[in-house]
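J.: A predicted structure for the sequence below; I have some questions about it.
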Amino acid sequence: MTESYSLHQGSTPLLISMPHNGQAIPNDIAANMTADGLAVRDTDWHLDKLYDFAEAMGASIIAPKYNRYVIDLNRNPKGVNLYPGANSTELCPTSAFDLSPLYVDGKVPSSAEIERRVELYWQPYHQALANELAAIKQKFGGAVLLEAHSILSHVPRFFDGRLPDFNFGSADGKSCAPTLIEQVEAINFAPYSQVTNGRFKGGYITRTYGNPEQNIHALQLELSQITYMDEQSLSYSSSRAEQVQPKLKSLVSALIAFGAQISRNK
């Protein structure tokens, strides 16, 4: 663990990024936050535990220490909305998914504070991410990036009704080769529902680092938290997780196999 993120370097062309898995909030920021802010309810909970098999499979894994409420690592550092016209949280969020305020009155981050957080927390993660992808490509001739995310099954702010279980995003086909999507969609995800480029098409990281012309292939998975958690208590459900993990293992295996294929063809 560095000051702001952890990086495990694996033995395959696959890098798994978990930019919303961190839970910590620095004391100076916490002092200005509401109880809702300090509860960090919109965390991509327990992904490190859910994907605990991936390291043994040879994947590299990068994850931040700090929470998305500090700064959202999957947002453009200039604050550009990922989905123009849609309700979305900011680079430094000021409200939770349920619209409750994250900061006490008069204490929302200033422009200078946002720039400070970009320098302290955003830049190091992205530099490490870029460096690791470059190292993987140098070693294998190509790289595969899995952006691992999760979200509550019902978030009216972002989508109507219940979200499908497996939500894959490839920036409408721009962030990875069509054959990668075909291999992923060939996986039997039943009894779970699955969609590609639905409500979630891939965030800033997927869109920025996915470059199939340069043999770097990025895919985002937004996994519904109901598949592995008790969404009310936000606690990990071993019984649910044990049912969905084989599907995730199949996904990771397919991505590693795709990486091996592009390695052989380099």
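T.: That came through fine. Numbering: from 1, shown residues only.

J.: use CA for all of it now, contacts and neighbours both
T.: Fine.

J.: Tell me which stretches of the stretch 51-200 of the chain form helices.
T.: 111-117, 123-140, 178-185 (DSSP state H, counting those that start in this stretch).

J.: TSV for those helices, including distance to residue 232 and mean neighbour count?
T.: Below are the helices of the stretch 51-200 of the chain laid out as TSV (distance: least, Cα to Cα, whole Å; neighbours: other Cα atoms under 10 Å):
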stretch	distance to residue 232	mean neighbour count
helix 111-117	31	14
helix 123-140	30	17
helix 178-185	30	15
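
J.: okay, now the one to match up with it:
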Amino acid sequence: MKNFVHSVLSRGIRASLSAIQPPESAPAPPEDPLAPPPVVTLEGSRTSPIVLAAPHAGRYYPEWFTSTARQPLADLRSGEDSFTERLAQPAHDLGPALVHATFPRVLCDPNRAAWDLDPRMFQGPIPPFIRPTERGLSGLGSIPRITGSHRAIYRTRLPFSEAARRIATYWMPYHTTLAGLLRRTHQQHGQCLLLDLHSMPDTAEVGTADFVLGDRHGTACAPDIMERAEQTLRALGYSTARNTPYAGGYITQQYGHPPQNCHALQIEMRRSLYMTEATHTPHEGFEPLARSLAVLVGSLLEHLG
């Protein structure tokens, strides 16, 4: 597998990042001794070619962030994939490693390219390496401008140094950890499969699917793996869709290279299957869904074996 970190952060960009210093008028937030590490990794067995990841599971909202945000905490949590790392625990017990973010996506989104940012949300000069996509310009880049419910997060524009600080503090550790896990897994087995776990709201856009499987329209995962995943979920009684409306984000695109036996499959699970979305409270469907996720992983392990 190619060296992901160095492919994304070229020497020039890394030099630019290290050169940016927060101005005196916008000092870095004080360190919180109670803050969890930005990324948590639960090691798996050496017999598993699968890696589980939950990039949007983070539920730690720093006081320095919530106290200055324009929206209340309930709205800041609207895009959170609550408890996906807990749903993955029975699957992790089968052998795959599990990595998840503890920081929320509204603070920094690791499923976007590092410099996919909306320039309009910053004050002062913008470095030339910023590369906004359509999603970034809409406010949903690596440092989001809006919440999952499309409400403005900030009262004023941010200094760009704050974006650079968050990329260094949250985005980089997540991808360094995930890339390392996938590299070691591929070295051990000659193959690896990343299952990128997400949750989705009940909306007309989603339709009736309980699971949406995304492989970037066949470019990030071998067809037989997608087919096995879909067959397994349908045998368990779930409805499924492929790539609509979620084909996989930056993580799926970046780590899925089927010709190199590196596969990535994004798995979106309907939130109402396991929690009350309005209160972010797990309900009686939580344990059945967690068991079903373990069955899916067990089936894929057998298929890869």
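T.: Noted; the coordinates are in hand. Owing to the predicted nature of the structure, the values given are computational and were not obtained by experimental measurement.

J.: Quick TM-score on the pair, please.
T.: TM-score of the superposed chains, computed with TM-score structural alignment, normalised by the length of the first structure, equals 0.86; 253 aligned residues with a Cα RMSD of 2.4 Å.

J.: ok so, going back, could you export the helices of the stretch 51-200 of the first structure as CSV, including distance to residue 25 of the first structure?
T.: Formatted as CSV, the helices of the stretch 51-200 of the first structure follow (distance: least, Cα to Cα, whole Å):
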stretch, distance to residue 25 of the first structure
helix 111-117, 12
helix 123-140, 16
helix 178-185, 35
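
J.: of these, which approaches residue 81 of the first structure most closely?
T.: Ranking these by proximity to residue 81 of the first structure (Cα to Cα) places helix 111-117 first, at 15.7 Å.

J.: quick one on the thing from earlier: residue 69 of the first structure: which of the helices of the stretch 51-200 of the first structure is closest?
T.: Of these, nearest to residue 69 of the first structure by Cα to Cα is helix 111-117, at 11.0 Å.

J.: so that closest one matches what in the second structure?
T.: Alignment of helix 111-117 of the first structure against the second structure: residues 160-166, by TM-score structural alignment.

J.: okay, how far is it across stretch 37-57 of the first structure, tip to tip?
T.: One end of stretch 37-57 of the first structure sits 36 Å from the other (Cα to Cα, to the nearest Å).

J.: Pull the residues that contact it.
T.: For stretch 37-57 of the first structure, contacts defined as Cα atoms under 8 Å, 6 or more residues apart in numbering pick out 8, 10, 18, 20-23, 25, 30, 61, 67-69, 96-97, 101-103, 148-151, 228, 234, 236, 241, 245, 248-249, 252-253.

J.: Now a ChimeraX select for only the buried ones of these.
T.: To isolate the buried subset of the contacts of stretch 37-57 of the first structure in ChimeraX, counting by 16 or more other Cα atoms under 10 Å, use the following:
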select :10,18,20,21,22,23,25,30,61,67,68,69,96,97,101,102,103,148,149,150,151,228,234,236,241,245,248,252,253
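
J.: List the ones among the contacts of stretch 37-57 of the first structure that fall in strands.
T.: Using DSSP state E, the members of the contacts of stretch 37-57 of the first structure that fall within strands are 8, 61, 148-151, 236.

J.: quick one: which of those residues is nearest residue 264 of the first structure?
T.: Distances from residue 264 of the first structure to those, taken by Cα to Cα, are shortest for residue 61, at 22.7 Å.

J.: Map that closest one onto the second structure.
T.: Residue mapping for residue 61 of the first structure onto the second structure gives residue 98, with TM-score structural alignment as the criterion.

J.: next one: residue 241 of the first structure
T.: The alignment partner of residue 241 of the first structure in the second structure, by TM-score structural alignment, is residue 286.

J.: element containing residue 36 of the first structure?
T.: Residue 36 of the first structure belongs to helix 35-39 when assigned by DSSP states H and E.

J.: burial count for residue 281 of the second structure?
T.: 12 (other Cα atoms under 10 Å).
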